[in-house]
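Undergrad: Compute the structure for the input listed below.
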Amino acid sequence: MFKGSIVALITPMDDKGNLCKKSLKKIVHYHIKNKTNAIVSVGTTGESATLNQNEHTNVIMNTLEFADEKIPIIAGTGSNATAESIILTKKLEKSGIAACLNVTPYYNRPTQKGLYLHFQAIAENTDLPQILYNVPNRTGCDLLPQTIIKLSKIENIIGLKDASGDLSRINQIKKLAKNNFLLISGDDTTALDFIQLGGKGVISVTANIAAYDMTKMCKLALAGNFAQARNINNKLSILHHLLFQETNPIPIKWAAKYIGLIKTSSLRLPLTPLSCKNKKILKEVISSMNLYTH
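TA: Prediction:
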C-alpha cells in the first residue's frame, strides 16, 4: 500500500505558535510536485507532543484539504494513553486519511504484553489501517520483533516504521510476519540499507527539504538500482546527520525556513531555536546543494 519516500511532515507555525496554513499549503504542494509517495501528518516530527487534540486534528484536516487527494495522508495518532489514541483515531475515521501511524507509548515504559494490548485495542476499535512506530531512543521502550510478529496477525495492522537502528531485525520480521506486512525505515541515515534488506521505503525527515532526491533515491533502490541510489544517498548523507545535531524537528524547521518553504521556524516550548553554530553549518551545506530548485 505504501512505499518509497514518505515525508514526516513538519507542522509550520507562525510567530505565536499557531498553525501557519499558508506555509502548510506550500509544503504539501511542494511534495505533490516532487512526487513524494505519502505524507505523515502530525507525527513526532510534526510536534504532536505539544499540540492539543483539537489542534492535532485541525492540522491533519488542513493537510488533507491541501493534498486534495493527490497524495495519501497518514495521520499520526499515537499517544502514551491507549484511550486517547482510540479517541483520536475514531475522530479521523471518515476524514479520508489513508492510514494511522501509532508510536509506542512514551514515558510509561510498558512491557511487551502491555505494548501488544495497547496496539490491539486501538486496531480493534477502528477499520483504519494501522502502522506501528518503534523509536526506542525517544520513547523509552522497544517494540521487539516477537511482539511485532504477533501484532502483524491483526488484520488492520499493516506495517511497521522502524527507527530502532537494528537492521538485523528486518529479516526476522519478514520471515515470520504475515504476507505483505510493510517494513518502512524510520531513519534516513540507514534507509537505503533498510530497503536493500527488504524494506519498502522510509518515513523521512530529510524529505522535508530534499523531496526530489529522496523520491528518486527510493525509486532507484526499490527497482534494484542500488549503485545509483547510493550516489544520491551519499550526497544527502551529511544532511541526514546535520538534521539531528539538535533534537528533531529543531534543525529541519530552520532548514525549511531557510530555503523558503515555510514562513517562520517557530517551535513550541520545550523545544528551542537552532543554535547559531548549527545554523551556520546547515546554511553552508544547504547552499551548496541547491535543494529548492524542483
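
Undergrad: from here on, contacts and neighbour counts on C-alpha atoms
TA: Noted.

Undergrad: So which residues of the chain form helices?
TA: Secondary structure of the chain, counting by DSSP state H: helices at 21-33, 53-67, 82-91, 112-124, 136-139, 145-152, 169-176, 191-196, 211-222, 226-242, 250-258, 276-287.

Undergrad: Identify whichever of the ones you listed lies nearest to Ala163.
TA: In terms of CA to CA, the element of those nearest to Ala163 is helix 136-139, at 7.5 Å.

Undergrad: Tell me the buried residues in that closest one?
TA: Of all the residues in helix 136-139, those buried under the rule 16 or more other CA atoms under 10 Å are 136, 139.

Undergrad: here's the other one to compare against:
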Amino acid sequence: MSQHLEWLRGCGTALVTPFNAAGDVHEARLRALVERQISAGVRLLVPCGTTGEAATLMAPEHERVIALTVESARGRAKVLAGVGSNATAATIERARAARAAGADALLVVAPYYNKPTQAGLQAHFRAVADAMRDVPVVLYNVPGRTASNIAATTVLTLARETDNIVAVKEASGDLAQ
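TA: From the prediction side, this is the model:
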C-alpha cells in the first residue's frame, strides 16, 4: 500500500466535533469547520479522534460525523476517520461504516481501559487490518489516554505481517520510541 502514502504529506487537522446547546452534533458548524480547514490548505481531515471526542459519541453520531466530513470535503481533502474503540468488534463495525461513508483511511487507537498486552494489541490491530484489507490503517499510540503503549516491536511486527497498516500517529511523547 505504499502508493497510498502520498496523502500523508502536508498539513492535517484533527477536527473537533461541534455540538449545539441540546448536545447534538452541530452539522452546519462541522461543515463550516471542514470548509475552513480546506480553504486554509489542509489536505487531511481527521474526524472522530481524541480531539473530536469520539469516545463520547453514540454510534449514529460517530457515523454521521464521518459521513458529514466526507461529504463536506468533496474529494478536496483526504479523510482519516477515527474508528477506534476498546472492543475489536466495535472497531471493525466503525471501520466498515467509515469506509462505506467514503473515508480514505482509518485511524485505529489502541484499545483503551482494557490495558491489553503487546500480543493483545497485535491481535486487535491485525483483526482490524484483516477485516479492512482495501483501506490504509494508521495506528494511533496515545498511552496517556489509553493506558497502553504500542511498542515499536509491535508496530514492526504488524508492518511486516499486514499490507495495509501504513503509519503510526505517535502521541506518547517519547521521542526515543
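
Undergrad: TM between them?
TA: The TM-score (TM-score structural alignment, normalised by the length of structure 2) is 0.93; 169 aligned residues with a CA RMSD of 0.9 Å.

Undergrad: Correct me if wrong: Thr63 of structure 1 contacts Ser41.
TA: Yes. Counting by CA atoms under 8 Å, Thr63 of structure 1 touches Ser41, with 7.1 Å between them.

Undergrad: which residues are common contacts for those two?
TA: Common contact partners of Thr63 of structure 1 and Ser41 (CA atoms under 8 Å, 6 or more residues apart in numbering): Ile73.

Undergrad: who has more neighbours, these two?
TA: Remark: of Thr63 of structure 1 and Ser41, Ser41 carries more neighbours, 31 against 25, as counted by other CA atoms under 10 Å.

Undergrad: Let's have the helices of structure 1 in TSV, adding distance to Ser204 of structure 1.
TA: As requested, the helices of structure 1 are exported to TSV (distance: least, CA to CA, whole Å):
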stretch	distance to Ser204 of structure 1
helix 21-33	12
helix 53-67	17
helix 82-91	23
helix 112-124	23
helix 136-139	16
helix 145-152	21
helix 169-176	18
helix 191-196	9
helix 211-222	8
helix 226-242	9
helix 250-258	11
helix 276-287	17
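
Undergrad: wait, doesn't Ala81 of structure 2 sit right on Pro47?
TA: Yes. The pair formed by Ala81 of structure 2 and Pro47 meets the contact definition of CA under 8 Å, at 5.4 Å.

Undergrad: What lines up with Gly23 of structure 2 in structure 1?
TA: Under the alignment by TM-score structural alignment, Gly23 of structure 2 pairs with Gly17 in structure 1.

Undergrad: Its match: neighbouring residues, count only.
TA: 14.

Undergrad: Report the separation between it and Tyr133 of structure 1.
TA: Using CA to CA, to the nearest Å, we find Gly17 of structure 1 at a distance of 27 Å from Tyr133 of structure 1.

Undergrad: what residues do Ala81 and Pro47 of structure 2 have in common as contacts?
TA: In contact with both Ala81 of structure 2 and Pro47: Ile66, using CA under 8 Å, 6+ apart.

Undergrad: hmm, back to that, could you check how far the match of Gly23 of structure 2 is from Thr44 of structure 1?
TA: 16 Å.
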